[in-house]
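this one's structure only:
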C-alpha cells in the first residue's frame, strides 16, 4: 500500500522559506524545501491544510504565519463546517488552517492534528483511478467532487478536489500556468499524474 510521506515545496529562496516555515508552523520532516526558478503564475493547482482541535489553535497558527510574512486570503472565521482561515506563504504556497470545532475547550496547545495536501483536478474520478492503480486506497469519497486516500501511519494525507472548487475555497482565481512547484514523496516508483503532479521515491517513510 502506498502512503504519502513528504511534500517538497520548490521555492525561489530556500533560506527565507525555511525561516518562514520554522517560525509559522514547525512541520518537521514532513515538509521539505528546495530551490527552483521554474516559472509559475496564478493558482498552482493545490493547497496545503493544517487541521487542529479548536479555534484557539487555528488562531495561534494563523497569527504566527501572518507575523512571519504570510498574506491573508480569507480571514479566520466560523463557517458551516467549523472555523478556519486561508493564507498565502511568501513563497506562494496557499495554506488553510481549520478545525471542525466552533468553540474552544481550553487554551491553545500548538498541536497540529493533520497535514493534508489537496490536489485540484478537473476529473476527480479519473485521477482517483490513477492513484488506485498505483497502490493507494480510498478512505473517503464523495462522488466526483472529493476523494481522500488512506494515509495509514504516514504524516501527510492526500486528497483530490475539483480545481475550481479548491480555488474558490482558497479565495483565489482558478486560473494558473506553469510549474506546480511541488513534489510528492513516497516509498514507491516515481511517476507523474495526469495533471503534472510529480511523485519521487523516498528511501523510508518520514516521521512527523
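Perfect, I can see it now. Please read all numbers here as calculations on a predicted model, not as lab measurements.

drop to CA atoms for contacts and neighbour counts, all remaining ones
Noted.

which helix is the longest one in the chain?
helix 55-67 (DSSP state H).

count of neighbours near residue 118?
22 (other C-alpha atoms under 10 Å).

also this one, for the comparison:
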C-alpha cells in the first residue's frame, strides 16, 4: 500500500529550520528541510498538524514552538470538536496542534498520536481521484468536503482551501510556490493543485 514517508520543506536556511523543528516538536518528526527560495506569498495551501492525547499536550507543544521562534495564530482553546491552536513557524509553515479531548485525564504526555499533512485544494473529488490512482488508500471520505488517506508515518487529508485557511486562522489568498515536497513511493508527479511529490530517497 502506498503512503507518505515524509514531507520536505524548502527554505533558505534548512539548518535553522531543523533546529526549530526539534526544539518545538521533538526529534522524530517525518519532516525534512532542504534549500529553496522560490517566491511565495500569503497562504501556501497546506498545514502540518499534530494530533495529541489531551489539552496539556497541545499547550506544551504550542508553548515550545513559540519559545523556539514561532508566531501565534490561534491561541489554544476549546471548540465543538476538542481543543487546539495554531502557529506559524519561522519559515512560514502553518502548524496546528489539536486533541479531541477537552479535558486532561492523565499526566502531561508529549506523545504525538498522528501527524497530518492537510492540503487545501480546489476540488476534493479530483484530488481524491489523483491519489487513488497513485495507490493511496482512502481512510475517510465525506463527499466533496473532506478525504483522508492513511499509510505510513504521515496521514494525508484534503479539504477545501478556504476551509483549511479558516481552520488555521489565516486568509485563503496566496500565490507562488508551496515550498513543500511530499516524499512517497507513489513516485514523481505534480498533483492537480500544484503540490510536488517525489519518490522516497
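Cool, got the structure. This one's a predicted model, so the numbers in the text were calculated from it and none came from an experiment.

any idea what the TM-score is?
These two chains, once laid on top of each other, score a TM-score of 0.97 by TM-score structural alignment, normalised by the length of the second structure; 201 aligned residues with a C-alpha RMSD of 1.0 Å.

in the longest helix of the first structure, what's buried?
Neighbour-count burial for helix 55-67 of the first structure flags 55, 56, 57, 58, 59, 60, 61, 62, 64, 65, 66 (criterion: 16 or more other C-alpha atoms under 10 Å).

any idea which element the residue nearest the centre of the second structure lies in?
Nearest to the mean C-alpha position of the second structure, counting by C-alpha atoms, centre = their mean, stands residue 48 at 1.5 Å. Using DSSP states H and E, residue 48 of the second structure falls within strand 46-51.

wait, what's in contact with the residue nearest to residue 65 of the first structure when sequence neighbours are not counted?
Spatial nearest neighbour of residue 65 of the first structure, excluding adjacent residues (C-alpha to C-alpha, 6 or more residues apart in numbering): residue 24 at 4.4 Å. Listed by C-alpha atoms under 8 Å, 6 or more residues apart in numbering, the contact partners of residue 24 of the first structure are 61, 62, 64, 65, 68.

got CSV for the buried residues of helix 55-67 of the first structure, with distance to residue 2 of the first structure too?
Listed next are the buried residues of helix 55-67 of the first structure as CSV, based on distance: C-alpha to C-alpha, whole Å:
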residue, distance to residue 2 of the first structure
55, 32
56, 34
57, 31
58, 30
59, 33
60, 33
61, 30
62, 31
64, 33
65, 31
66, 34
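
hmm, back to that, what do we get in the first structure for the residue nearest to the centre of the second structure?
Alignment note (TM-score structural alignment): residue 48 of the second structure maps to residue 48 of the first structure.

please look at its match and residue 116 and confirm they touch.
Yes - with contact defined as C-alpha atoms under 8 Å, residue 48 of the first structure reaches residue 116; the gap is 5.7 Å.

give me the distance between the nearest residue to residue 189 of the first structure once chain neighbours are set aside and residue 150 of the first structure.
Excluding the flanking residues, the one nearest residue 189 of the first structure by C-alpha to C-alpha, 6+ apart is residue 201, at 5.9 Å. Taking C-alpha to C-alpha, to the nearest Å as the measure, residue 201 of the first structure falls 18 Å from residue 150 of the first structure.
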